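Trainee: Structure, please.
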Amino acid sequence: MAARRPNTTLSFAELGVPQALTAVLADQGISTPFPIQTATLPDSLAGRDVLGRGRTGSGKTYAFLLPVLSRLAASGTPRRPGRPRALILAPTRELAGQITESLAPLAKALRLRTLTVFGGVAARPQINALRAGVDILVACPGRLADHMGEGHANLDAVEVTVLDEADHMADLGFLPVVRKLLDTTPKGGQRLLFSATLDSGVDTLVRRYLSNPVTHSVDSAQSPVDAMTHHVLQVRAEHRLPVLADLTAAPGRTVVFTRTKRGATKLTKQLIASGVPAVELHGNLGQSARTRNLGAFAEGRVRTLVATDIAARGIHVDDVTLVVHADPPMEHKAYLHRSGRTARAGAAGTVVTLMTADQAADVRDLTRKAGIKPRLTHVTPEHSLLAELAVGERSYVTPPVPSAITDTARNPGRRNGSGQRAGAGRGGSGSRAGAGERGVSGERAGAERGGSRRGGSGQRSGAAAKPRTRAGKEADTAARPPAPTGSAATFSSRSRAGSRRGGR
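Mentor: Predicted coordinates for the structure are as follows:
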């Protein structure tokens, strides 16, 4: 595989991007290409197969969107029902959605039609859109494989295929279905593969599907980020929550990572009870709850997102100043991708890992493999370093009093004044956890194969409450995010000492 050194002085137009697209980029304030774009665009625009390696946040999305759009605009092939002209595969729904968000204004300028396909939502609108014909299909592998198996989609007209976060797909065990999809695309089509690392799984895809690719390595996952600082805080188990509450009560956006979905739900509840508005994001949530919670975080209505590794890639929210590994990840690649939610596109950021004494050896090994040298500090909730890591006055929200619906959800047999069972027994939107989801991130929801039986929100139609499992109870809290900043909830700005007395 050939490799070329990028020329970092060229503009998008000088790199060969059509004027219609450079105008859209300029309207969005994007005028200077990132290194990964400067490196790959000359080859991808020329029709070459490209393997681009760069860490998350390095600008890979435009590096593949621009050549895809340029190629389709130049070919002028008419769209046909069920046969997309370009395919972009992404491992998670959130990443697919963010790719589509970047794609939409560019495609509109060229009058190209796009469609996003993933599980956890009703399948019928996707099927109807496929039948109407699309130019660019952004898809998660599982739901697309289902559509193809049922005869709603065919990839024999795909002119260019993109695999984004290919190493993540390999990590999640998507390789068999990805290979099945790629096997149905034309062998002569252009293929662009973008990945943070080139491990054995990704190398299998490269050797099988890319023809004489040009390789460009810019800002790999192991590359240090000058504007990112790393800290390991050793805490006693009983101090973990107070330390987390102090860090997340500071101004600015924070992403907190846990190992498990249940852990994310539990920690979200604990932070809310401590006066820190937070929302959760993990695979047990229905798609409507995932979209709502991520939207509340991105729009600033809630400043803390508690997530599993589902948010480690593809989640781009501006101005995330702090990433906290509440649970140290299992392996170093997860650490690097989690940490990549901050210090994006040249911005500064801080990464904090919380560990107890019995986790010290594992964390030491983790950071060594990640190629970083964090500052280790033994802290208590009163330690002055916390104010340096998360700068600004702490603010807390008085936790809301549980509503009648919440109380009823906890006691399904309880009746209201009329003698009827109160509510539907699920509170909020009634979002139901996807019982069929697998693993922590990128997995398919239980509704993926047949669409939602309860419509887009997954609500129950029956009014009677039924005793629920613990997983069902946890899903309710996610479906009811806390009152956003600036709501009728009572606020109080406390000193650090005051927050430790009342914020726990």
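
Trainee: Please make it C-alpha for all contacts and neighbour counts, starting now.
Mentor: OK.

Trainee: ranges for the strands of the stretch 351-500 of the chain?
Mentor: Listed in chain order, the strands of the stretch 351-500 of the chain (DSSP state E, counting those that start in this stretch) span residues 375-378, 395-397, 491-493.

Trainee: can these go into JSON lines with extra columns for mean neighbour count and distance to Ala73?
Mentor: Shown next, in JSON lines, are these (neighbours: other C-alpha atoms under 10 Å; distance: least, C-alpha to C-alpha, whole Å):
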{"stretch": "strand 375-378", "mean neighbour count": "13", "distance to Ala73": "51"}
{"stretch": "strand 395-397", "mean neighbour count": "23", "distance to Ala73": "51"}
{"stretch": "strand 491-493", "mean neighbour count": "14", "distance to Ala73": "53"}
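
Trainee: To Glu165, which of the ones you listed lies closest?
Mentor: strand 375-378 (29.6 Å; C-alpha to C-alpha).

Trainee: just to revisit the earlier point, tabulate the strands of the stretch 351-500 of the chain in TSV, adding columns for distance to Ala273.
Mentor: Below are those laid out as TSV (distance: least, C-alpha to C-alpha, whole Å):
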stretch	distance to Ala273
strand 375-378	25
strand 395-397	9
strand 491-493	14
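
Trainee: of these, which approaches Lys269 most closely?
Mentor: strand 395-397 (13.3 Å).

Trainee: Packing partners of that closest one?
Mentor: For strand 395-397, the elements it packs on are strand 491-493, judged by 3 or more C-alpha pairs under 8 Å, 6 or more residues apart in numbering; DSSP states H and E.

Trainee: hmm, who's touching the strand it packs on?
Mentor: 393-398 (C-alpha atoms under 8 Å, 6 or more residues apart in numbering).

Trainee: returning to that earlier point: now for the strands of the stretch 351-500 of the chain, which one comes closest to Ala483?
Mentor: Of the strands of the stretch 351-500 of the chain, nearest to Ala483 by C-alpha to C-alpha is strand 395-397, at 9.0 Å.

Trainee: Show me how far that closest one is from its chain's centre.
Mentor: 27 Å (C-alpha atoms, centre = their mean, to the nearest Å).

Trainee: Repeat that for stretch 370-388.
Mentor: 26 Å.

Trainee: next one: stretch 236-249
Mentor: With C-alpha atoms, centre = their mean, you get 24 Å for stretch 236-249.

Trainee: repeat for stretch 296-308
Mentor: 12 Å.

Trainee: Identify all contacting residues around it.
Mentor: 248, 251-261, 264-265, 267-268, 276-282, 294, 317-318, 440-441, 484-486.

Trainee: Of those, which belong to helices?
Mentor: Members of those lying in helices (criterion: DSSP state H): 248, 261, 264-265, 267-268, 294.

Trainee: What is the nearest of these to Val117?
Mentor: Looking across those and measuring by C-alpha to C-alpha, the closest to Val117 is Leu294, at 18.3 Å.

Trainee: Could you also give me the structure for this second sequence? I'd like to compare it with the first:
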Amino acid sequence: MDSAFPIQAAVIPDILAGRDVLGRAATGSGKTLAFGLPMLVRLFGAPSVPKRPRGLILAPTRELAIQIEAALDEPALSLGLRLATAVGGLPIKKQEERLARGVDVVIATPGRLTDLLGRKAVQLADIRVVTVDEADHMAELGFLPQLTALLNKVPDDAQQLLFSATLDESIDGLTQKYLREPATHAIATAVVAADAEAGTAATEANSAAPSTGAATQSGADSLGSEASRMGKVAAGPDIAHYALHVRRPDKRAVVSEIAARQGRTLLFVRTQHGADKLARKLREIGIGAVALHGGKAQNQRNRMLAAFADGTAPVLVATDVAARGLHIDDVSLVVHVDPPADPKDYLHRTGRTARAGASGTVVTIVTPDDREEAARLAERASVTLTDVEVRPGDRTLTEITGARRPSGRPIADPAAPPAQAQKAEPEQPRFRQQRPRGESRPHNKKRKPGAARRSSR
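Mentor: Modelled structure (predicted):
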């Protein structure tokens, strides 16, 4: 794509000008480059000393932090800037060594950065630009105390950037305390409103002026209300939303046929156990599925994501750990196998498809017990669902999702380590070598020390 996405066109001039920025845009809309590229430009030309980076990006999850590094690595290299991630689940000693060699930008989760500060492996006194990505999710995960403690260590004159697909009341205090007369930008196509009236006002404001003006310091209350007004989640562009109504006994078969489709498919479930179980059941009927959730070690999560990204595993079964920050190209279908409880989760899950201007389809599997809950969720998320009754093998199911009948032939875990993959292969039968009839057994067995020789009488 030759032109900038709306959020990039809106915020980059303000960041380059040195202003604090409060930004909201749909997932998959280019927020990482929107804050990352101008940050790199502002840091260009002044070397960092060991253990004292000049740029800081804080993210709520390991996957998001690693993904941000991947997105910014090439432009940073072209400017001669060095990046490093500091996240949990990976050896802290290697991260200490990397910081000791000197980096310009550190991309970190709050917990691991706090640990590194405690070990005196890093200092934040030289930070010139700090970005908080998905701040509302940090609040939901309970990271707000750690986040504020970290921001307190950043110099007062550092440029502060706060981005998310959702900015709500949970971070009003954060914006009021740390952002100085920020330029506020809200790029949205759909919103989650606290009430219909507030939602309409926000939508009209976004339509009239995608890039809003700065909230002034004299209007501290207005800054708080601005963050609250921006407490809406943008749905991804060009997405078709369906509610597939199924009988409870048909749910597994319908999900299996959807998973057997061609193309990269992301299935969301509520629990870690549910993710592992569904992925295993899909492999048993011939579908290359892997599971991703917070209970897996980082090396396992890396293997799952790599298998999904390269097509080895066309189906990823995930909990909401994958609902934010995960960017995989060409995810053409997102399936809410278990409907989420919160409209923000619905839209963050949805944002895994139709990224960077592509189109996508999102379906929610709805059993009779879930009908009222699904309807309320769609209303709160300001999403229009097309309700369709389906059963296994239906033509309509195929037309919407590309569903097809699984092969039924079990396959191995596509993301299993080589050693496990070998163990999964059936062992060849071992046959005892037969001696010719009449041949005696050779007496080559050693006697135990001290054993008496038998004598025949």
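
Trainee: residues contacting Lys277 of the second structure?
Mentor: Applying C-alpha under 8 Å, 6+ apart, no residues qualify as near Lys277 of the second structure.

Trainee: what residue of the first structure takes the place of it?
Mentor: Aligned counterpart of Lys277 of the second structure in the first structure: Lys266 (TM-score structural alignment).

Trainee: ok, the residue nearest to Ala497 of the first structure when sequence neighbours are not counted to Pro251 of the first structure distance?
Mentor: Nearest residue to Ala497 of the first structure, sequence neighbours excluded (C-alpha to C-alpha, 6 or more residues apart in numbering): Glu382, at 7.8 Å. Distance, Glu382 of the first structure to Pro251 of the first structure, using C-alpha to C-alpha, to the nearest Å: 18 Å.

Trainee: a markdown table please, covering the contacts of strand 491-493 of the first structure and showing distance to Ser31 of the first structure.
Mentor: Formatted as a markdown table, those follow (distance: C-alpha to C-alpha, whole Å):
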| residue | distance to Ser31 of the first structure |
| --- | --- |
| Glu393 | 36 |
| Arg394 | 37 |
| Ser395 | 38 |
| Tyr396 | 40 |
| Val397 | 41 |
| Thr398 | 44 |
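
Trainee: Counting neighbours, what do you get for Ala387 of the first structure?
Mentor: 16 (other C-alpha atoms under 10 Å).

Trainee: So what does it match up with in the second structure?
Mentor: For Ala387 of the first structure, the residue aligned by TM-score structural alignment is Thr398.

Trainee: what does His378 of the first structure give?
Mentor: Using TM-score structural alignment, His378 of the first structure pairs with Glu389 in the second structure.

Trainee: One more: Asn212 of the first structure?
Mentor: Looks like Asn212 of the first structure aligns to Glu181 there (TM-score structural alignment).

Trainee: can you pull the contacts of Ala478 of the first structure?
Mentor: 265, 279-280, 285, 289, 293.

Trainee: Top of those by number of neighbours, please.
Mentor: Result: Val279 is most packed of those (other C-alpha under 10 Å), 32 neighbours.

Trainee: ok, now which ones touch the alignment partner in the second structure of that residue?
Mentor: With TM-score structural alignment defining the correspondence, Val279 of the first structure maps onto Val290 in the second structure. Shown in contact with Val290 of the second structure (C-alpha under 8 Å, 6+ apart): 276, 279-280, 304, 308, 313, 315-317, 413-415.

Trainee: Checking these against the first structure: which ones persist?
Mentor: Here is what carries over to the first structure from the contacts of Val290 of the second structure, by both residues aligned by TM-score structural alignment, their matches' C-alpha atoms under 8 Å: 279, 304, 308, 313, 315-317.

Trainee: how close does the strand or helix carrying Phe35 of the second structure sit to the first structure?
Mentor: Element membership of Phe35 of the second structure [criterion: DSSP states H and E] is helix 31-43. Helix 31-43 of the second structure: mean distance to aligned residues in the first structure after superposition is 0.7 Å, counting by mean C-alpha distance after the TM-score superposition for the first structure.

Trainee: Residues contacting that helix, please?
Mentor: Contacts of helix 31-43 of the second structure (C-alpha under 8 Å, 6+ apart): 7-9, 11-12, 15-16, 25, 54-55, 68, 71-72, 75-76, 79, 81, 104, 128-129, 131, 161, 163-164.

Trainee: Could you identify the most distant pair in the contacts of strand 491-493 of the first structure?
Mentor: Farthest apart among those by C-alpha to C-alpha are Glu393 and Thr398. That separation is 16.3 Å.

Trainee: okay, those two: which has more neighbours?
Mentor: Shown here are Glu393 of the first structure and Thr398; by other C-alpha under 10 Å, Thr398 has more neighbours (17 against 13).

Trainee: Need the counterpart of the more buried one in the second structure.
Mentor: Looks like Thr398 of the first structure aligns to Arg409 there (TM-score structural alignment).

Trainee: Enumerate every residue touching its match.
Mentor: Here Arg409 of the second structure is in contact with 284-286 (criterion: C-alpha under 8 Å, 6+ apart).

Trainee: before we move on, back to that, how about the match of His378 of the first structure, what does it touch?
Mentor: 244-246.

Trainee: Distance of it relative to Thr350 of the second structure?
Mentor: Taking C-alpha to C-alpha, one finds Glu389 of the second structure at 21 Å from Thr350 of the second structure.

Trainee: repeat for Gln300 of the second structure
Mentor: Distance from Gln300 of the second structure to Thr350 of the second structure, by C-alpha to C-alpha: 24 Å.

Trainee: cool, Asp14 of the second structure as well?
Mentor: 29 Å.

Trainee: If you count surrounding residues, which of the two has more?
Mentor: Taking other C-alpha under 10 Å, Asp14 of the second structure and Thr350 do not tie; Thr350 has more neighbours (29 against 16).

Trainee: in what helix or strand does Arg338 of the first structure lie?
Mentor: helix 332-339.

Trainee: can you name the residues of the second structure that that helix overlays?
Mentor: With TM-score structural alignment as the criterion, helix 332-339 of the first structure aligns to 343-350.

Trainee: excluding its backbone neighbours, what's nearest Val363 of the first structure?
Mentor: Pro328 (6.9 Å).

Trainee: Let me know whether that neighbour touches Thr356 as I believe.
Mentor: No. Between Pro328 of the first structure and Thr356 there is no contact under C-alpha atoms under 8 Å: 9.9 Å.

Trainee: Between the two, which is the more surrounded one?
Mentor: Each of Pro328 of the first structure and Thr356 has its neighbours counted (other C-alpha under 10 Å); Pro328 has more, 23 against 17.
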